[in-house]
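Engineer: for reference, the sequence and a predicted model appear below.
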Amino acid sequence: MTAPFKQADAVRKELIAGDDAEGRLDAWLALTLEGDLSRSRIKALIEQGAISINGQVVHEAKRKIRPGEHLLIAMPEPEDPEPKGEDIPLDVLYEDDDLIVLVKPAGLVVHPGAGNWTGTLVNALIHHCGDSLSGIGGVRRPGIVHRLDKETSGVMVVAKNDLSHRHLAAQFADHGRSGPLERAYQAVVWGRPQSLRGTIDAALGRAGDRTKRTVKHEDSDDAREAITHYEVVERYGQQPDASCLASLVECRLETGRTHQIRVHMAHIGHPLLGDPDYGAAFKTKANRLPEPAKTLVKDFHRQALHAYLLAFEHPSTGETLHFEAPLPEDMQVIIDALQTMDGN
């Protein structure tokens, strides 16, 4: 049920329909307001009784607009978010009125949910951003347009207002096919892919578990297209047969499915070091490593995955912003130890 509208909490905006005004009220307003409010948000305001035409409150989004009509829009102040702000340190790379770019550490959940109602990135952002959050969908909250798994570190961008949220979300939905969006990850995997550079095109779906994913036949009901491009950057522990014990791989996403890199690399036989869900069968391979790599890898209890690069178009300026974050200390220590196996 739509919440009742409170006139006292509103900011009023007046419009007069021009000679070319036509079509549905919600569609015309979405076009006239030039992205200030989404069409779904406008529809909600109409249903709440927040819009009047010629002094009469309207409740139907499909009502036709006519030239010369006088509209009064009473936009409520954004509501406080249900999650509460928490003073959790953030590694901020960039921030302005529209968005914030930060480095998420491993171990931090992005959004509150079952088992993680506090201590999340959203809680931290609500505290950090404060009143600079102007409201997304009518709620004063950060706009999450992409996520990283709890135990994956790396660069993220978060929107501060509704316009930025929609603009960024559209870029991520397009996956960089027609714009400057770019995402790249660094992963440490077991062994070395047969091809030093390649593409994994394998649809993903649920694995019988709400949280896990697996490769599915493209005709499966829940199969979703998933494409990962990878390139081997370094090889560790070269063997007489030209294989190696582990590799540093760069992965770039053409799609953005849950656990995509983790499942795809496991699918081709090279799961990520430390991955508890898709690399558990490879845990004993640590016994083949010399010290100190052997102990470090055995004590590494998360997937070795870091989102090191993110580029996108700024929603307001149109400028392409580019951000990189170095490997976190725990992954760098592992790599340093692996490099010593080859005398580096």
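Structural biologist: Nice, thanks for sending it over. Numbering: from 1, shown residues only.

Engineer: use CA for all of it now, contacts and neighbours both
Structural biologist: OK.

Engineer: skipping adjacent residues, who's closest to residue 254 in space?
Structural biologist: Leaving aside its chain neighbours, residue 254 sits nearest to residue 227 (5.3 Å; criterion: C-alpha to C-alpha, 6 or more residues apart in numbering).

Engineer: show me what counts as buried in stretch 302-311.
Structural biologist: Buried residues in stretch 302-311, counted by 16 or more other C-alpha atoms under 10 Å: 302-311.

Engineer: closest to residue 215 among these?
Structural biologist: Within those, the smallest distance to residue 215 is 18.5 Å, found for residue 303 (C-alpha to C-alpha).

Engineer: show me what stretch 187-201 is in contact with.
Structural biologist: With contact meaning C-alpha atoms under 8 Å, 6 or more residues apart in numbering, stretch 187-201 is reached by 225-232, 235, 243-251, 264-265, 268-273, 282, 304-306.

Engineer: in addition, the following structure is provided for comparison:
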Amino acid sequence: MSAPFSEAGADMKVLIADESAGGRLDAWLTAALGDEFSRSRIQALVKQGMVRINGEAVSEPKAKIRPGDEVRVVLPEPEDPEPKGEDIPLQVLYEDDDVIVIMKPAGLVVHPGAGNWTGTLVNALIHHCGDTLSGIGGVKRPGIVHRLDKETSGVMVVAKNDIAHRHLAAQFADHGRTGPLERAYMALVWGRPRQLKGTIDAPLGRSSARTKRAVKSIESGDAREAITHFEVVERFGEQADGTAIASMVECRLETGRTHQIRVHMAHIGNPLIGDPEYGTAFKTKVNRLSDGTKAVVGGFHRQALHAFLLQFEHPASGRVMRFEAPLPDDMAQLLSALRNEKRAAK
């Protein structure tokens, strides 16, 4: 017998089937819910009585779905598997009994989540550190006090015990306003910011797309303060009117929101080169480049963002520790190609 349909204590989603809907309910729901739930999980929810079509309970995953149907789904919190250690190479910059500082490569997810339950930095850390990681971050995030996007490279610090975790977390929450914490990124962006040095103060919230962020009014229910300081370090393909094809920009965070630098730079008209979510409108800019540079830029398929500097106070000794990491090979090659463009423009 199916369990009773209940909305109490669970996340409820209401979906309206579009004109392309047709066929089995479980297949359509799996596609509609993206990577949140597997098809087998969806089938189990249907059999448990957690799905209704136009108000009627459904218990068969093969039930038909039609355009215009209203589908209500009760989505319980997903049961996260406990991450296991995996022998994934780590570039360790420093390690002691309290912290480990690593250089995260582009392409490595920081912690397990939907669609990425294995092959993450956490899996690598568990293998490398054993049981010494702080447990404050929970099962999915042991030792993690800050994060970088999957395709952003750069320096990260991880806590190896709970005392270190609390100390580091407080520093990151303060964002260096009253302490020694510093975080700096190097970005390669399209165009040239109107100001060579400035501050972007623009609140961020969820976009209409589930995984994206957008600049929103502070009055919006989910908007949170977001402040980025930037300075143009170098310009490429500079024109007589002062504009440029691209620029290298140093960014420093006063707040640490999801996708903050990527959204802020796009907001002022200078999205990151290669950004697949916030820079697609600028893809035609590549046509302004010489053939050699065009090939390198066209083959760069991630946001050109690297966390090159991290400074913090050691949680045990109180010593200020500073780590810098050079650009990874792919960004170094991109920078070299853009510099050739700079020479060609002269």
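Structural biologist: Nice, I can see it. Keep in mind that what you see is a predicted model, and the values were worked out from it rather than measured.

Engineer: can you pull the TM-score for these?
Structural biologist: Scored by TM-score structural alignment, normalised by the length of structure 1, the superposition of the two chains gives a TM-score of 0.74; 264 aligned residues with a C-alpha RMSD of 1.6 Å.

Engineer: hmm, back to that, just give me the closest of the buried residues of stretch 302-311 of structure 1 to residue 288 of structure 1.
Structural biologist: The closest of the buried residues of stretch 302-311 of structure 1, once distances to residue 288 of structure 1 are taken by C-alpha to C-alpha, is residue 304, at 18.2 Å.

Engineer: show me what the closest one lines up with in structure 2.
Structural biologist: Using TM-score structural alignment, the partner of residue 304 of structure 1 in structure 2 is residue 304.

Engineer: quick one, what contacts its match?
Structural biologist: Counting by C-alpha under 8 Å, 6+ apart, residue 304 of structure 2 has contacts 152, 187-189, 272-275, 331.

Engineer: and if you look at residue 342 of structure 1?
Structural biologist: 236-238.

Engineer: how about residue 26 of structure 1, secondary structure?
Structural biologist: The local conformation at residue 26 of structure 1, judged by DSSP: H, G, I helix; E, B strand; the rest coil, is helix.

Engineer: same check on residue 125 of structure 1?
Structural biologist: helix.

Engineer: what about it, how many neighbours?
Structural biologist: Residue 125 of structure 1 sits with 24 neighbouring residues when counted by other C-alpha atoms under 10 Å.

Engineer: go ahead and confirm it touches residue 142.
Structural biologist: Yes - look at residue 125 of structure 1 against residue 142 with C-alpha atoms under 8 Å: they come within range, at 6.7 Å.

Engineer: check contacts around residue 264 of structure 2.
Structural biologist: Contact analysis of residue 264 of structure 2 by C-alpha under 8 Å, 6+ apart lists 200, 202, 215, 228.

Engineer: which ones among those map onto strands?
Structural biologist: 200, 215, 228 (DSSP state E).

Engineer: and the second one, how close does it get to residue 326 of structure 2?
Structural biologist: I take that to be residue 215 of structure 2. 30 Å (C-alpha to C-alpha, to the nearest Å).

Engineer: of those two, who's got more company?
Structural biologist: residue 215 (20 against 15).

Engineer: so what's that one closest to, chain neighbours aside?
Structural biologist: Per C-alpha to C-alpha, 6+ apart, closest to residue 215 of structure 2 is residue 204, 4.6 Å.

Engineer: quick check: the gap between that neighbour and residue 304 of structure 2.
Structural biologist: 21 Å.
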